[in-house]
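Asks: sequence and predicted model, in that order:
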Amino acid sequence: MSVRELVVLGTASQVPTRHRNHNGYLLRWDGEGILFDPGEGTQRQMLRAGVAAHDINRICVTHFHGDHSLGLAGVIQRINLDRVPHPVTAHYPLSGEHFFERLRYATAYRETVELGRAPVAGDGAVLATTPAYTLQARRLSHPVESYGYRLVEPDGRRILPELLAEHGIKGPDVGRLQRQGELNGVTLDDVSEVRRGQRFAFVMDTRLCDGVHALAEGCDMLTIESTFLDGDAQLAADHGHLTAGQAATVAREAGVRHLVLTHFSQRYSDPDEFERQARAAGFAGELTVAADLVRIPVPKRTTAA
């Protein structure tokens, strides 16, 4: 049975708290796992969340600030210690290649796993194309070069039993039609409808910019920073961040189905205020104010709009 869910490992911003670890998020996508922004302490949070090194196929780093990348050293070494049997590919801003190399070889260890590197070299880059998804990157607006990531599943088709019956197709002929695309003058289009592929986006440290909107467009799940509350909007802009209301407005305008707010400044003690401000901004879909170690299912597929 396929599993599509976001496992939240950490939700703090620059300073961790007693209840919030530095960033870390694992997206389970059927048989693959994509680890986003492993901050300091990610390896221990993985243990607490029941996530193994074997679950990781890709590592995506948005930018090289410590709360988004200092956990890389431990995660990479754990992947090698556990002799993960499949290749692991790392994506990160090309301008941060020297930071990646320093973290990868922060201490001595034995390399046992093929660690591929496919850095992001420009806005709109397609980083990977597999039968299950396409992984894209868009440039964000932050004091250091930063990219958000977007995963898009190809559209499929859903067979409709009533249309099969209408055309007199049943039993083994259904499978033949699916394999061949046509049977006795009946095409697959005649008995099915488009099943829209799912879309997921991961947006961390950024001001409002074109990249944020492009990443969020039509997403089933948008995981996005909301470091500040709306009353500190100028502070957010000065430091290259979003507020809860800004993140929710992006989600509302983009037609996001499930909004996950995260990356909270330690200055705020009431997480419910982030939800209140997101709702006040008009977002009416599913909403999660992320907490460490929660698991959030990706909404089930819908038909094409």
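Replies: Thanks, I have it.

Asks: C-alpha only now, for contacts and for neighbours.
Replies: OK.

Asks: what about Lys300, how many residues nearby?
Replies: Applying other C-alpha atoms under 10 Å, we find 8 residues neighbouring Lys300.

Asks: residues touching it, list them.
Replies: By C-alpha atoms under 8 Å, 6 or more residues apart in numbering, Lys300 lies in contact with nothing.

Asks: quick one: what helix or strand has it in it?
Replies: Following DSSP states H and E, there is no helix or strand that holds Lys300.

Asks: which stretches of the stretch 101-250 of the chain form helices?
Replies: Secondary structure of the stretch 101-250 of the chain (DSSP state H, counting those that start in this stretch): helices located at 161-166, 172-180, 210-216, 233-239, 244-254.

Asks: take a look at this one as well, against the first:
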Amino acid sequence: MSVRELVVLGTASQVPGRNRNHNGYLLRWDAEGFLFDPGEGTQRQMLFAGVAASSITRICLTHFHGDHCLGVPGVVQRLSLDGVRHPVHAHFPASGREYFERLRHASVFHETAEIIEEPVHGNGVLATGEFGELRARRLDHPVEAFGYQLVEPSGRRMLPELLARFGVTGPEIGELQRTGSLRVGSRTVTVEQVSVVRQGQRFAFVMDTRLCDAVYELADRADLLVIESTFLEEDAHLAREYGHLTARQAARVAAESKVRTLVLTHFSQRYDDPTKFYEEAREVFGGEVVVAADLSRVSLPRRR
């Protein structure tokens, strides 16, 4: 059975707190495991969350500020320590390749895991596979930063009652799916006659950035949007100055982009009441709002 859920490993911004670790988010997407922005302490948070290193297939860094990448050494070494056999692809801004090399080889260890570095040079599709497409868009932050989007292509769901009505059975079903049409007796049956469109799912990950077109492009029709909301609207001037978003801005993006579930995270240590983020977001977004907490899990909503 496939599983699609977000495992939240950390939700703090620059300074971690007693209840909030530095960033870290694992997206479980069927057989894939996308680890986004592993900050300091991610390896230990994975243990608390019951997430094995072997579940990671890709590491995606938005940028090279410490709270988004200082967990890389521990994660990379754990991949080798646990004998992970499959290759792990690493995506990160190409301008920070020197930093990734330093993080990857931060200390002495016996490296056996295969890490495939795939620096991000600009907007576009980074990888394709059974999961769909992994895309990147450049954000607006004081250092080069990219957001990520996972897009599953739409498919079709076969309807048993229609298959039976048209006399399509057994191996013929698979042939019809592959070819799009099938001769049954004296007539031709098309896949459209016995199925309905199965809408592909979308996931978006947006960290440190000011509002910009790329934020909306990434969030477009996302079933699950994970987005920073470092500040509350009362401190919008600080958000603009330091290249961040407020909870209200994040919620407005979600509303205008037709997002289904909004996950707020990356909270400044200046705030001690997370309900304020929820209340601010609910004022402008009518969908589901989740104020992320360390070690929580958020399932992707059912298909549209």
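Replies: Received, thanks. These numbers come from a predicted model, not from an experiment.

Asks: could I get the TM-score for this pair?
Replies: Scored against TM-score structural alignment, normalised by the length of the second structure, the superposed chains reach a TM-score of 0.96; 300 aligned residues with a C-alpha RMSD of 1.3 Å.

Asks: turn the helices of the stretch 101-250 of the first structure into JSON lines, including distance to Thr42 of the first structure and mean neighbour count.
Replies: Converted to JSON lines, the helices of the stretch 101-250 of the first structure look like this (distance: least, C-alpha to C-alpha, whole Å; neighbours: other C-alpha atoms under 10 Å):
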{"stretch": "helix 161-166", "distance to Thr42 of the first structure": "47", "mean neighbour count": "13"}
{"stretch": "helix 172-180", "distance to Thr42 of the first structure": "44", "mean neighbour count": "13"}
{"stretch": "helix 210-216", "distance to Thr42 of the first structure": "25", "mean neighbour count": "22"}
{"stretch": "helix 233-239", "distance to Thr42 of the first structure": "24", "mean neighbour count": "15"}
{"stretch": "helix 244-254", "distance to Thr42 of the first structure": "25", "mean neighbour count": "24"}
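
Asks: mind checking the ones you listed for the one nearest to Phe36 of the first structure?
Replies: helix 210-216 (15.1 Å; C-alpha to C-alpha).

Asks: what's the closest one aligned against in the second structure?
Replies: Aligning helix 210-216 of the first structure against the second structure (TM-score structural alignment) gives residues 213-219.

Asks: equivalent analysis for stretch 245-258 of the first structure, please.
Replies: Against the second structure, stretch 245-258 of the first structure falls on residues 248-261 (TM-score structural alignment).

Asks: which ones are touching the aligned partner of His237 of the second structure in the first structure?
Replies: Counting by TM-score structural alignment, His237 of the second structure lines up with Gln234 in the first structure. By C-alpha under 8 Å, 6+ apart, the contact set of Gln234 of the first structure is empty.

Asks: average offset of the match of helix 210-216 of the first structure relative to the first structure?
Replies: Superposed on the first structure, stretch 213-219 of the second structure shows a mean distance to its aligned partners of 0.4 Å (mean C-alpha distance after the TM-score superposition for the first structure).

Asks: follow-up on the earlier one: could the helices of the stretch 101-250 of the first structure go into TSV alongside distance to Ala125 of the first structure?
Replies: Formatted as TSV, the helices of the stretch 101-250 of the first structure follow (distance: least, C-alpha to C-alpha, whole Å):
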stretch	distance to Ala125 of the first structure
helix 161-166	40
helix 172-180	33
helix 210-216	12
helix 233-239	25
helix 244-254	21
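
Asks: Val226 of the second structure is in contact with Thr265, isn't it?
Replies: Yes - Val226 of the second structure lies in contact with Thr265 (C-alpha atoms under 8 Å); the separation is 7.3 Å.

Asks: between the two, who's got more neighbours?
Replies: The residue with more neighbours, out of Val226 of the second structure and Thr265, is Thr265; 26 against 23, by other C-alpha under 10 Å.

Asks: roughly how far apart are the more buried one and Arg198 of the second structure?
Replies: Thr265 of the second structure is 30 Å from Arg198 of the second structure, where distance means C-alpha to C-alpha, to the nearest Å.

Asks: identify the residues contacting the closest residue to Ala280 of the first structure other than its chain neighbours.
Replies: What sits nearest to Ala280 of the first structure in space, not counting adjacent residues and going by C-alpha to C-alpha, 6 or more residues apart in numbering, is Gly245, at 7.4 Å. Applying C-alpha under 8 Å, 6+ apart, we find Gly245 of the first structure in contact with 229-230, 274, 277-278, 280-281.

Asks: what is the nearest of the residues you listed to Met46 of the first structure?
Replies: Phe274 (25.7 Å).

Asks: which strands and helices lie in contact with the helix or strand hosting that closest one?
Replies: According to DSSP H and E, Phe274 of the first structure maps onto helix 272-280. Contact partners of helix 272-280 of the first structure among helices and strands, from 3 or more C-alpha pairs under 8 Å, 6 or more residues apart in numbering; DSSP states H and E: helix 244-254, strand 286-289.
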